[in-house]
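1. pasting the sequence and the predicted model now:
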Amino acid sequence: MDIEKYRVPVKSEIKLKSYPTSEDKKKDNDDIRDNVIPGLVSELKELHLKLHAEEKKGILVVLQALDAAGKDETISYIFSNLNAQGLKTTSFKKPSDEESKHDYMWRLHDGLPARGEIGILNRSYYEEVIVTRVHNLIKDFHVPDDKKKEEIWDVRYRQINNYEQYLHENGFHVVKFFFNMSKDEQRERLLERMKDPKKNWEFSFNDVKEREYWNEYQQTFEHMLNQTSTSHSPWYILPADDEWHARRLVSEIMISVLQEISPEFPEITGEDKETLKEYIKKLEDEKNEEVPE
């Protein structure tokens, strides 16, 4: 699979409409789920185990999309198969009163991975240049003293880019997935959640209200993708209407990131290696000890 065609070029002027929401892969759902995903997850799991054991690098994964685009399912079907000790997931919702008292990136910190971990952000700090922009939630005290209110978005894009570069330079790779879903597909998925009692819990009335701002969201997404896809922290646009195809792409891209990091299991050397031999012998000798009556 050519994953590069899903990557947003640096300093680009892409049009979101140029990226398909579907590549006609729905018909392959069963095959991808049963015959492709298991092998990819197995490879991803092995690389993640090495990352966790080595504890040198970390990965921050950003999942960004409108409701019902597939973020939760990607976590459930792909990332949840990894070693739980080396995985952390954080969901971003409306800022709490405490979070609102701080700078907009402050609430990110609890979601950051440690070395050896993959940290997943289900929505993210990008909400502060998406929802905040669509609904015009910027207050005067959010704007730097030397800037005008309409300049705040370029300021925040720069700040986000700088922070992601800071993370990368300190050993934490940032990879960002945008689930590009069509309006028709979202309607069908929302209706399924509303009509199926077992899925009602997944539905929020606000999901339908937000559809009224569909065009505004698309414009905002496009601007965000163009301004914040960098060489060190790229965006990947996924054809989210094809749910299992999108999960396959996430798996392949994550494998590529981990292969670039190239983690290895730590080797025991020197005195520790000799001590290891002694303890192996000690435990093996226990088999030969007589069990007291």
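-> Structure received.
2. going by C-alpha atoms from here, please, whenever you check contacts or count neighbours.
-> OK.
3. other residues contacting stretch 127-139?
-> 104, 153, 156, 157, 213, 216, 217, 220, 221, 224 (C-alpha atoms under 8 Å, 6 or more residues apart in numbering).
4. and those, which of them are in helices?
-> Members of the contacts of stretch 127-139 lying in helices (criterion: DSSP state H): 153, 156, 157, 216, 217, 220, 221, 224.
5. dump these to CSV, plus neighbour count and distance to residue 196.
-> Below are those laid out as CSV (neighbours: other C-alpha atoms under 10 Å; distance: C-alpha to C-alpha, whole Å):
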residue, neighbour count, distance to residue 196
153, 20, 40
156, 18, 40
157, 19, 40
216, 15, 30
217, 20, 27
220, 16, 32
221, 21, 30
224, 18, 34
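6. ok, structure two:
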Amino acid sequence: MTSDDYKATEQLQLSKLATLLKKSPSKKKAEKELDKVRRDLAHFQARLYAHDRHAILVCFQGMDTSGKDSLIREVFKDFNVRGVVQHSFKVPTNIELSQGYLWRHYIALPSKGHFGIFNRTHYENVLVTRVHPDYLMAENLPGFDSPEKATEDFWQMRYQQINNFEKELVENGTFIFKFFLHLSKEEQKSRLLRRLNTPEKNWKFSKDDLKERKLWENYMHCYEQAIRHTNTDIAPWHIIPADDKPVARLLVAKILLETLSQFKEIQAPQLNDEVSGNINEYIKALENE
């Protein structure tokens, strides 16, 4: 496989894309391969940190139970913690609502030399709010006095704002990866039932999960629209079959590694002549202490 195999297209139709690969590796094989890929990713992270010229932003979107949390844990578990920061964007706070909707995402961006992981992202502002336009009322937008003001022109404006946001990031040295974990409705049902039937996982369940599940088709439409309008050359979307968690994790890790390996310029800086020319002396001095 290559990363291109999973890139979104202009005519994206999620209903026609598989949520499970026809020829999937076994769980054991997928986990073994992931172990190697994530070690290679960790080596890249070390070089990125030392190079200190670029940042990496990895964005994950998906329906509830699509596996975002466990994927992040497994793919990035070999990273040095000082070089990676994860943010999970929940319901906006009053302070966040008093700013523009992108503000809380700006202040969470990774600095140069770091990976930033967005678990749910700035795209919530064209997904959840599009399914529930009444949520927009809390933003106190000028001239926005009813949910009916959320017209198609309004969403097109937000898509363009998001594209501009990502364009600015890329132009200033951030590489952006966007992954949609494509889960089937049947698999979501199975995972919700596991939460309910497993006492130690009961805490993950909310009655709102069932409420949102009834809006599945609406969410799929909003995802299609958002992905189509924000799928750019500089920040493309990847659609990851997510019914098999170990395979989904492996696909994300391989796409990251395949793409990042192309940036040959990201290397640790060379030692200056004074240090490099006297390494043997430094070694001898330490050994003779």
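-> Received it, and whenever you're ready, just let me know what you need. Note that this is a predicted model, so its numbers are computed, not measured.
7. mind listing the strands for the second structure?
-> 55-62, 84-88, 115-119, 174-182, 237-241 (DSSP state E).
8. mean per-residue distance, the fourth one to the first structure?
-> Put plainly, it is strand 174-182 of the second structure. For strand 174-182 of the second structure, the mean distance to aligned residues of the first structure following superposition is 0.4 Å (mean C-alpha distance after the TM-score superposition for the first structure).
9. report the contact partners of the equivalent of residue 20 of the second structure over in the first structure.
-> Taking TM-score structural alignment, the alignment pairs residue 20 of the second structure with residue 22 from the first structure. The contact partners of residue 22 of the first structure, taken as C-alpha under 8 Å, 6+ apart, are 239, 240, 241, 242.
10. let's have those in a markdown table, adding distance to residue 131 of the first structure and neighbour count.
-> Shown next, in a markdown table, are those (distance: C-alpha to C-alpha, whole Å; neighbours: other C-alpha atoms under 10 Å):
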| residue | distance to residue 131 of the first structure | neighbour count |
| --- | --- | --- |
| 239 | 22 | 26 |
| 240 | 20 | 26 |
| 241 | 22 | 26 |
| 242 | 25 | 23 |
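11. from these, which single one is nearest residue 96 of the first structure?
-> residue 240 (29.7 Å; C-alpha to C-alpha).
12. contact partners for the aligned residue in the second structure for the closest one?
-> In the second structure, the residue paired with residue 240 of the first structure is residue 242, using TM-score structural alignment. Residue 242 of the second structure sits next to 19, 20, 66, 67, 181, 182, 183, 184, 248 when contact means C-alpha under 8 Å, 6+ apart.
13. just the buried subset of the residues you listed, written out for ChimeraX, thanks.
-> Of the contacts of residue 242 of the second structure, the buried ones can be selected in ChimeraX as follows, counting by 16 or more other C-alpha atoms under 10 Å:
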select :19,20,66,67,181,182,183,184,248
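14. in helices, which of the contacts of residue 242 of the second structure appear?
-> Reading helices off those with DSSP H, I get residue 248.
15. contacting residues around residue 116 of the first structure?
-> 51, 52, 53, 54, 55, 56, 57, 58, 86.
16. could I get the contacts of residue 242 of the second structure as JSON lines with distance to residue 190 of the second structure?
-> Listed next are the contacts of residue 242 of the second structure as JSON lines, based on distance: C-alpha to C-alpha, whole Å:
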{"residue": "19", "distance to residue 190 of the second structure": "14"}
{"residue": "20", "distance to residue 190 of the second structure": "15"}
{"residue": "66", "distance to residue 190 of the second structure": "11"}
{"residue": "67", "distance to residue 190 of the second structure": "13"}
{"residue": "181", "distance to residue 190 of the second structure": "16"}
{"residue": "182", "distance to residue 190 of the second structure": "15"}
{"residue": "183", "distance to residue 190 of the second structure": "11"}
{"residue": "184", "distance to residue 190 of the second structure": "10"}
{"residue": "248", "distance to residue 190 of the second structure": "17"}
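17. thinking again about what came up before, what two of the contacts of residue 116 of the first structure are the furthest from one another?
-> The widest separation within the contacts of residue 116 of the first structure (C-alpha to C-alpha) is 12.4 Å, between 56 and 86.
18. neighbour-wise, which of the two wins?
-> Ranked by neighbour count (other C-alpha atoms under 10 Å), residue 56 of the first structure and residue 86 place residue 86 first, with 20 against 16.
19. enumerate every residue touching the equivalent of that one over in the second structure.
-> Residue 86 of the first structure maps onto residue 83 in the second structure, with residues paired by TM-score structural alignment. Residues near residue 83 of the second structure by C-alpha under 8 Å, 6+ apart: 45, 46, 49, 113, 114, 115.
20. I'd like to know how many residues surround residue 88 of the first structure.
-> Using other C-alpha under 10 Å: residue 88 of the first structure sits among 19 other residues.
21. from residue 86 of the first structure, how far off is the nearest residue to it once chain neighbours are set aside?
-> Once flanking residues are discounted, residue 88 of the first structure sits nearest to residue 119: 4.9 Å by C-alpha to C-alpha, 6 or more residues apart in numbering. The gap separating residue 119 of the first structure from residue 86 of the first structure is 8 Å, by C-alpha to C-alpha, to the nearest Å.
22. before we move on, what about residue 244 of the first structure?
-> Taking C-alpha to C-alpha, one finds residue 244 of the first structure at 24 Å from residue 86 of the first structure.
23. also residue 267 of the first structure?
-> Relative to residue 86 of the first structure, and taking C-alpha to C-alpha, residue 267 of the first structure is found at 19 Å.
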